[in-house]
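S.K.: next comes the sequence, and after it the predicted model I'd like to discuss.
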Amino acid sequence: MIIVVLGVNHQTAPVEIRERVAFGPDILQQAHQSLLEQRGVRECAILSTCNRTEIYAVIEGSAESDVETALANWLASFHSLGLDSLSPYLFRYREDEAIKHMMRVASGLDSMVLGEPQILGQVKDCWQQASEFKTLGRWLKQLFRHTFTAAKQVRTDTDIGTNPVSVAFAAVDMARHIFSDFSQITVLLIGAGETIELAAKHLKAKGVSKMIIANRTVKRAETLAKEMSAEAIALDALPDYLAKADMVVSSTAAPLPILGKGMVEQALKQRRRQPMFMVDIAVPRDIESQVNELEDVYLYTVDDLREVIQDNLSSRRQAAVQAEEMIGLHVQTFLSWRRSLDAVDTICAYRQEHEQLRDAELKQAMALLAAGADPVKVLSQMANRLTNKFLHQPTLCLRDAAAQQDYELISQLRNIYGIQ
């Protein structure tokens, strides 16, 4: 049996393909059961996120490459795709490379954003779901354990995730240098897209409890505000709320600036010149550049944040080198565990075979004793027959080894049987 990984990710396939092979929660159990029914598949788990769909499987068969092809066929067929249209985007790994890939994914080394932490939680969900669907066996269960151990060490012992590399996180991290206590500030978020949503989550995690979300579509603002326990307002209400904000983060798709110098200056007067920290993530800008001329305003644009991100990415890349070395050691640890299974299986088979011989001889001896045969003679015959049967196969091996002058095998047999 071998371990294989097959799938698509953001490096191999465009979003149009990734969308078509994604597994929603409603079909995930059906997919696991269907996959386990495929010829040669003994264990399986499916990881499906916006950036990747990957199948982890333990397969067996005389032609393992045929089973891998069958997996690709199954993935295409399950999503009503032709294999020809999917095949150019598929990656395939087996054995060492498959194990390494899984550990790299969980550690954030294979992510679109190097070192991002969300993927580890997604891999844990994958493991939890496959466990519930009962599609994991001894090999994948152990591989997931080793993978989580490797990812934890990478997170703990390297700087892979310590420095922000998303615009939203960089904005929040920059605010940390200005505000000593996030719980005491009010944040105004302008927009309700993915970047603002991510910024809101980071701010809440930092302890911000007072947030105002302004958006052109108030309903969208209300949806995000409900999730963040914030207040939702329309864009035209900004002049009434701007003075309340200690921090402003703006990211809309507006073609013209939303906050002008005059509006900000008026807000500063209402605040009695208490400083404001403003981050304009939008392109084109949401905040007029002239706002930077005002005292008591700290205005940063996406270009300012990009410099921070590039520095942090460089730091993460250095940490990634160390992380790759750690993963290499964990791959070898898992392979050592798997090799130990060969010895365990051999021992079990060896014992089972000899116990069957013992039971057969014991049954025959008991029958003779019940018929009144001489006990000494019965026991002597049983001992001789057992000795001959136990030594038959090793004797044949020794004779063949001697005939072929295979002295290494003879030495190994002497060690196995403790012959001095």
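M.R.: Yep, that arrived.
S.K.: going by C-alpha atoms from here, please, whenever you check contacts or count neighbours.
M.R.: Noted.
S.K.: which residues sit against stretch 227-242?
M.R.: The contact list for stretch 227-242 (C-alpha atoms under 8 Å, 6 or more residues apart in numbering) reads 188, 190, 200-201, 204, 209-218, 221-222, 225, 263-264, 267.
S.K.: quick one: the helix ranked longest in the chain to chain centroid distance?
M.R.: Among the elements of the chain assigned as helix by DSSP state H, the one spanning the most residues is helix 302-370. Centroid separation for helix 302-370 versus its chain: 19 Å, with C-alpha atoms, centre = their mean, to the nearest Å.
S.K.: any idea which helix or strand comes after it?
M.R.: Secondary structure here is assigned by DSSP states H and E; on that basis, the next helix or strand after helix 302-370 toward the C-terminus is helix 375-403.
S.K.: which of the contacts of stretch 227-242 are buried?
M.R.: In terms of neighbour count (16 or more other C-alpha atoms under 10 Å), the buried residues within these are 188, 190, 200-201, 204, 209-216, 218, 221-222, 225, 263-264, 267.
S.K.: against that first model, consider the following:
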Amino acid sequence: MSLLVLGINHKTATVALRERVAFGPDIAPKALQELMHTRGVEEAVIVSTCNRTELYCCLDQRGESDAVRHWLQHFHHLDEDELTSCLYQHQGEEAVRHLMRVACGLDSLVLGEPQILGQIKQAYNQSHQVGSLKGILERLFQKSFSVAKRVRTETEIGASAVSVAFAAVSLAKRIFSDLGRTKVLLVGAGETVELVARHLKEQSVSRIMVANRTLERAQNLAREFEAEVMTLEQIPDYLPQADIVISSTASPLPIIGKGMVERAIKARRHKPILLVDIAVPRDIEPEVDELSDAYLYTVDDLQGIIEQNLEARKRAAGQAERIILEERDQFMGWFRSLKSVDLIRDYRTQANAVREQELGRALQALAQGEDPAKTMGELARRLTNKLIHTPTQALSQAGKDGDQEILAVLAQSLGLGQR
């Protein structure tokens, strides 16, 4: 048996090619079934995301990487040169290490991102449903899940914010130790604000308000996060209620001015307010930062946090790599032991066959009236000769070749020189 990974990702292929090589949920089961019929493929898992498509295969002695590559090319009707130039492959222990690195987010576009682990688990479950997992890949993927958990537990790979949305919420957590008691006003309803809302929901903030130019988009967001909605014109009325304001719109001019914030602070009886402006051009007038009870941060401030956190993740990635090498070696020890299990089984089968053959001959001799002592002596002699024949030949050949290493291995295996 051998392990193979064949794939493309954001480092090797364009978005256009990744789209063509992707396996959507509607075609993945059929693809797995077809892949399992490829010569030499014993087990298979297909991991397909927006940034990568990878085939994980366990091959028998007939299996070859070229056969798997040809299947992928044929399935997606791809030009051979176009695919081959972007394709990478890993075998054996490098295949094991690669899966573990992917599961831990070390091979992702955003270092340490956790979403990939969920996507790998989905691929694993899909393979289970199709029946393309048996023993080796199942154990490898389970091992990778435990490695990812260990890396998250023992390192800071996922602790630092490396997206603007996450950084904005992390900043709020620094200033308000308990976000569960805060009220948040989100200005805008685009993708970034949606991500901010998702992170805030995970922090169990007490209240989320969403202000947007069009109410329809804000209402879609509000339904998912149980938020209140308002128009941009209503912001002055609700601003005094907000402990945190996070704004990201496409407005060419500021939406929140110094005077608006000053009035809100007075209404709040000078209770501090945090404003995070992640829009370009800015949504909040920079003069707001002049107010004593207003704390204004811009996208540039967040970028500094992100860069610091990326460095922290890189340091954590070094720790993660060491964990992965340790876990890879453990898995490979188990994988290599499978070969010895087969050899032991075959050796026992062979020895039992010799025993049964000679025992049958001895019983037949006894039934014909042969002397029992003579028969038992003949049984012992013939059984011994047959069992030591092959090892004796190996010892003799190693002696002729002067191969001291083989002689030492045979001596240890046969228990020679051990008193």
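M.R.: Looks like it came in fine. Remember, predicted model here, so these are calculated numbers, not experimental data.
S.K.: find the nearest non-adjacent residue to the counterpart of A167 of structure 2 in structure 1, please.
M.R.: Using TM-score structural alignment, the equivalent of A167 of structure 2 in structure 1 is A170. Excluding the flanking residues, the one nearest A170 of structure 1 by C-alpha to C-alpha, 6 or more residues apart in numbering is P164, at 5.3 Å.
S.K.: neighbours of A349 of structure 1, how many?
M.R.: By other C-alpha atoms under 10 Å, 12 other residues sit near A349 of structure 1.
S.K.: what does it correspond to in structure 2?
M.R.: Taking TM-score structural alignment for the superposition, A349 of structure 1 sits opposite D346 in structure 2.
S.K.: now do that match against S340 of structure 2, distance only.
M.R.: Distance of D346 of structure 2 to S340 of structure 2, computed by C-alpha to C-alpha, to the nearest Å: 10 Å.
S.K.: and for S247 of structure 2?
M.R.: Using C-alpha to C-alpha, one gets 63 Å for the distance from S247 of structure 2 to S340 of structure 2.
S.K.: more neighbours: which of those two?
M.R.: More neighbours surround S247 than the other of S247 of structure 2 and S340, with 26 against 11 (other C-alpha under 10 Å).
S.K.: mind listing what that one touches?
M.R.: Counted by C-alpha under 8 Å, 6+ apart, S247 of structure 2 has contacts 186-188, 193, 275-279, 283-284.
S.K.: okay, those residues in JSON lines with distance to F335 of structure 2 and secondary structure next?
M.R.: Formatted as JSON lines, the entries for these read as follows, by distance: C-alpha to C-alpha, whole Å; DSSP: H, G, I helix; E, B strand; the rest coil:
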{"residue": "L186", "distance to F335 of structure 2": "52", "secondary structure": "strand"}
{"residue": "V187", "distance to F335 of structure 2": "54", "secondary structure": "strand"}
{"residue": "G188", "distance to F335 of structure 2": "53", "secondary structure": "coil"}
{"residue": "V193", "distance to F335 of structure 2": "47", "secondary structure": "helix"}
{"residue": "L275", "distance to F335 of structure 2": "55", "secondary structure": "strand"}
{"residue": "V276", "distance to F335 of structure 2": "52", "secondary structure": "strand"}
{"residue": "D277", "distance to F335 of structure 2": "53", "secondary structure": "strand"}
{"residue": "I278", "distance to F335 of structure 2": "50", "secondary structure": "coil"}
{"residue": "A279", "distance to F335 of structure 2": "52", "secondary structure": "coil"}
{"residue": "D283", "distance to F335 of structure 2": "58", "secondary structure": "coil"}
{"residue": "I284", "distance to F335 of structure 2": "59", "secondary structure": "strand"}
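S.K.: dump these into JSON lines; add distance to D81 of structure 2 as well.
M.R.: Formatted as JSON lines, those follow (distance: C-alpha to C-alpha, whole Å):
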{"residue": "L186", "distance to D81 of structure 2": "49"}
{"residue": "V187", "distance to D81 of structure 2": "48"}
{"residue": "G188", "distance to D81 of structure 2": "45"}
{"residue": "V193", "distance to D81 of structure 2": "42"}
{"residue": "L275", "distance to D81 of structure 2": "52"}
{"residue": "V276", "distance to D81 of structure 2": "49"}
{"residue": "D277", "distance to D81 of structure 2": "47"}
{"residue": "I278", "distance to D81 of structure 2": "43"}
{"residue": "A279", "distance to D81 of structure 2": "43"}
{"residue": "D283", "distance to D81 of structure 2": "49"}
{"residue": "I284", "distance to D81 of structure 2": "52"}
